[in-house]
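**Student:** model this:
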Amino acid sequence: MATLLLLGLCLASSVAGANVNLTSAGCVDPSGLQACQNKVNEQTTSCINQAKRDSSQQELLACSCADYINNYNCYAAFCWNRVWECEYQEYVISYMENCATAKLPVPYFPAPDGAADACSCNLGKVHMAVVDAIQETATCSNNADSGDASSNVQQIQGCNCCEISGAFSSIFEICPNTDPTLIGLSSIGDLESELNTQFSSCGPYLETYDCISSLSYSLDGVSTFLKPSDPLQTGTDTLSNGPGSVTTPASGQVFSYTNGGDGVVYTITAATGAAEISAKTSAAVPGSGSAQSGSDSTTSAAKSTGTAKSSGARVFARGPFTTFVLGCSALAVILL
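**Tutor:** Prediction:
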């Protein structure tokens, strides 16, 4: 089933024409990025082959997570001048939504407000606001413990409505000029279905329960939770990169971070024509940095993380701007 699911996601991406890839054009070191990505592809292929030998669906999914991590680490080193652009932000969102163990921090995500050469819509900020709305609904529902069963049911429904309103508000307030169909609007219907709640029925609940003052919702970038009766001004802009250019790496020439997904401490050296990535563990990482020889780190990571459990939080349904990315054509050949 996992194999069919992965192939299905690839096919869906192809039909939609929304494949999210990290390209080298305009990077500070395009040849370095390409070499790094080639190494990632080799490791991912080896990982998938090992997963097949082990007949392990979990290892196969872990290969996908490792592929994402290795690719955006390459980008952070060799293409740090483009990390605020739509392409990189979309890629990280794809990782967050398609890897069950994905967690922040991730380099250069989300983009800060007012960054040079940034995507016209702060996609990461929208994504995180929607994720927060979902997570805060779990807390909100758990707090419905007044002792009055009827009152609790009403409050839980208010929580559900605040979640849907929060998703709507994230899209329309954070990126008011962007065509909302490009940033997940059509996927809100999946939230409604999952919660068995239509936003059109939420008016009375949102009048009774103020999402911020009564139910303690707090979403970065959202000051007002929309009601069904509120007029919407729909943007029409496509996604594009803004003015300016990034001339120095925002995180410095050398920085380390602990990846939230695999727990590895990565050290990334920004390219000035060459760059390196090293990991402060035994896991080998693409690039010219230090790595333990004689081991396939991506395969090892798949074996060690293949049994990892997700946090159990519900995941916001994929918007049109997020797709599964593992090199779909290569994946199809390997799996078949």
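**Student:** alpha carbons only for contacts and neighbour counts from here, please
**Tutor:** Will do.
**Student:** so where do the strands sit in the stretch 201-336 of the chain?
**Tutor:** 254-258, 265-269, 276-279 (DSSP state E, counting those that start in this stretch).
**Student:** ranking the ones you listed by burial, who's on top?
**Tutor:** Most buried of the strands of the stretch 201-336 of the chain by mean neighbour count (mean count of other CA atoms under 10 Å) is strand 276-279; its value is a mean of 23.
**Student:** any idea how far it is from the chain center?
**Tutor:** Here the centre of strand 276-279 is set off from its chain's centre by 22 Å, with CA atoms, centre = their mean, to the nearest Å.
**Student:** so which residues of this protein form helices?
**Tutor:** 2-16, 30-54, 57-78, 86-98, 123-142, 149-174, 188-195, 203-208, 297-305, 328-335 (DSSP state H).
**Student:** save the ones you listed as JSON lines, and put in distance to Thr236 and mean neighbour count too.
**Tutor:** Formatted as JSON lines, these follow (distance: least, CA to CA, whole Å; neighbours: other CA atoms under 10 Å):
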{"stretch": "helix 2-16", "distance to Thr236": "19", "mean neighbour count": "15"}
{"stretch": "helix 30-54", "distance to Thr236": "33", "mean neighbour count": "20"}
{"stretch": "helix 57-78", "distance to Thr236": "30", "mean neighbour count": "26"}
{"stretch": "helix 86-98", "distance to Thr236": "17", "mean neighbour count": "23"}
{"stretch": "helix 123-142", "distance to Thr236": "16", "mean neighbour count": "21"}
{"stretch": "helix 149-174", "distance to Thr236": "12", "mean neighbour count": "22"}
{"stretch": "helix 188-195", "distance to Thr236": "18", "mean neighbour count": "15"}
{"stretch": "helix 203-208", "distance to Thr236": "27", "mean neighbour count": "15"}
{"stretch": "helix 297-305", "distance to Thr236": "42", "mean neighbour count": "22"}
{"stretch": "helix 328-335", "distance to Thr236": "31", "mean neighbour count": "14"}
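**Student:** to compare against the first, here's the next sequence to fold:
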Amino acid sequence: MSLSSRALLALVALSSVSLAKEVGYFDSSSSCADPKGFATCYENADTTYSNCVNNNCAGGSESCYNSCGGSTSCMNEQCPGLGIDCINACECERSALQIDCAGQRCLVYSCEYQATTLDYLSFCLNPDRDGLPYWPTPDDAPDSCSCNTGQIEQKLYLITNQMDTCSNNQTNIGQMTDVDGITDYAQACICCSFSAIISAIWGTCPDTQPSLLAADEWFAGLLNPGHWEDCGPYLENYDCAGDLGFGRADAGGITEFYSPGNMRTNGTKSLYNLDGVVSTPVSGDVFTWTFASSLAHTVTVSSADATATGTKVSGGSDVTATGTGMSTATGTAESDVKPGVGSSLIVPSWTIASIFGILVLSTL
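**Tutor:** Sure, this is the predicted structure:
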């Protein structure tokens, strides 16, 4: 690259600073090589989402979309005729387009990119997880997030799948001759999955405040309604890693199981991006990823010469935790990245339904 080209690129980057703004989870001035183009890309994704809702969801209208500012939760509450499944399908499409936008112009190992991908996984039904670009983030990648939320999400997904596999293991169930034994086994599958979930969050990022990783949501939506506080005896009497399978790599690979009376201490750090420089693109001028089962997205990077530089060197601010670490992870924080970046590690609704289905079936 010639000196004049570098100088021109520097001038373009400098002139873009005044135009930069927060776009999605990103502060595009510090984590994107083309802030103006990135903002335009997101605006186009928003337009696609608006058209999808207004044209495809029953009772869709611009007035509903505009009054809610495009908020999925608001539209579902204020305009229930639209149907949350339809809204989520449109949100899934927008999230895929936002991944394209970020992959074209921004740091793809950052906390912000991870949050963008988590949105996609939370809205899309049966997404192709293996086809996602830069997911999860490789270990020790430059300018990566202080907590690898991609690894946490991957473990949570495998753990919740194993919960169903465990409860439907006919080999184990076939060895039981009484109803109480079958009921206890079903409860043990649930308790082991709860303990594995805790290990996935606390163990993967031990220094991070767990409330920033949606731990409170998992407790409120799953563990507390499932009576986590009563799981101690089941965790003592059953081999979660071996006999019940949660130690297998395809079940989360969990090796340490916590009990209600023996929880790991909460971390205190906020989320932040590590120091480093990532040249855009990481995977060449063009990359392809798979949306759904077979629909390929081909993405052309905006500039093969542009770079985005991370500036956070170490640490992350300490935050005040009000939870005890025994049954909750409550705490508030002024995060070093935009608030809400870890909140997409949500509890899938099908997981909640599955747990209570297991309990009902075990008592029949």
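**Student:** hmm, back to that, closest one to Gln253 of structure 1 among the helices of structure 1?
**Tutor:** Counting by CA to CA, Gln253 of structure 1 lies closest to helix 57-78 out of those; the figure is 9.1 Å.
**Student:** that closest one vs strand 254-258, what angle?
**Tutor:** Following axes from the mean of the first three to the mean of the last three CA atoms, to 10 degrees, one obtains 160 degrees for the angle between helix 57-78 of structure 1 and strand 254-258.
**Student:** show me what helix 57-78 of structure 1 is packed up against.
**Tutor:** helix 30-54, helix 86-98, strand 265-269, strand 276-279, helix 297-305 (3 or more CA pairs under 8 Å, 6 or more residues apart in numbering; DSSP states H and E).
**Student:** can you say which of those is nearest to Thr238 of structure 1?
**Tutor:** Of all the helices and strands packed on helix 57-78 of structure 1, helix 86-98 comes closest under CA to CA, at 10.9 Å.
**Student:** I'd like the helices of structure 1 as a markdown table, with distance to Asp113 of structure 1 appended.
**Tutor:** Formatted as a markdown table, the helices of structure 1 follow (distance: least, CA to CA, whole Å):
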| stretch | distance to Asp113 of structure 1 |
| --- | --- |
| helix 2-16 | 29 |
| helix 30-54 | 26 |
| helix 57-78 | 19 |
| helix 86-98 | 13 |
| helix 123-142 | 9 |
| helix 149-174 | 11 |
| helix 188-195 | 25 |
| helix 203-208 | 29 |
| helix 297-305 | 34 |
| helix 328-335 | 33 |
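**Student:** just send the strands of the stretch 201-336 of structure 1 back as a markdown table, with distance to Thr178 of structure 1 too.
**Tutor:** Formatted as a markdown table, the strands of the stretch 201-336 of structure 1 follow (distance: least, CA to CA, whole Å):
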| stretch | distance to Thr178 of structure 1 |
| --- | --- |
| strand 254-258 | 32 |
| strand 265-269 | 33 |
| strand 276-279 | 35 |
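**Student:** out of those strands, which comes closest to Cys140 of structure 1?
**Tutor:** strand 254-258 (30.2 Å).
**Student:** contacts for that closest one, please.
**Tutor:** Strand 254-258 of structure 1 has contacts (CA atoms under 8 Å, 6 or more residues apart in numbering) with Pro105, Pro107, Val264, Val265, Tyr266, Thr267, Ile268, Thr269, Ala270.
**Student:** structure 2: matching residues for that strand?
**Tutor:** Strand 254-258 of structure 1 corresponds to residues 286-290 of structure 2 when matched by TM-score structural alignment.
**Student:** what's the match for Tyr185 of structure 2 in structure 1?
**Tutor:** Under the alignment (TM-score structural alignment), Tyr185 of structure 2 maps onto Gln155.
**Student:** my bad, should have said Tyr234 of structure 2
**Tutor:** Per TM-score structural alignment, Tyr234 of structure 2 is aligned with Tyr205.
**Student:** how about its match, nearest residue that isn't a chain neighbour?
**Tutor:** For Tyr205 of structure 1, ignoring the flanking residues on the chain, the nearest one in space by CA to CA, 6 or more residues apart in numbering is Gly158 at 5.1 Å.
**Student:** sounds good, over and out.
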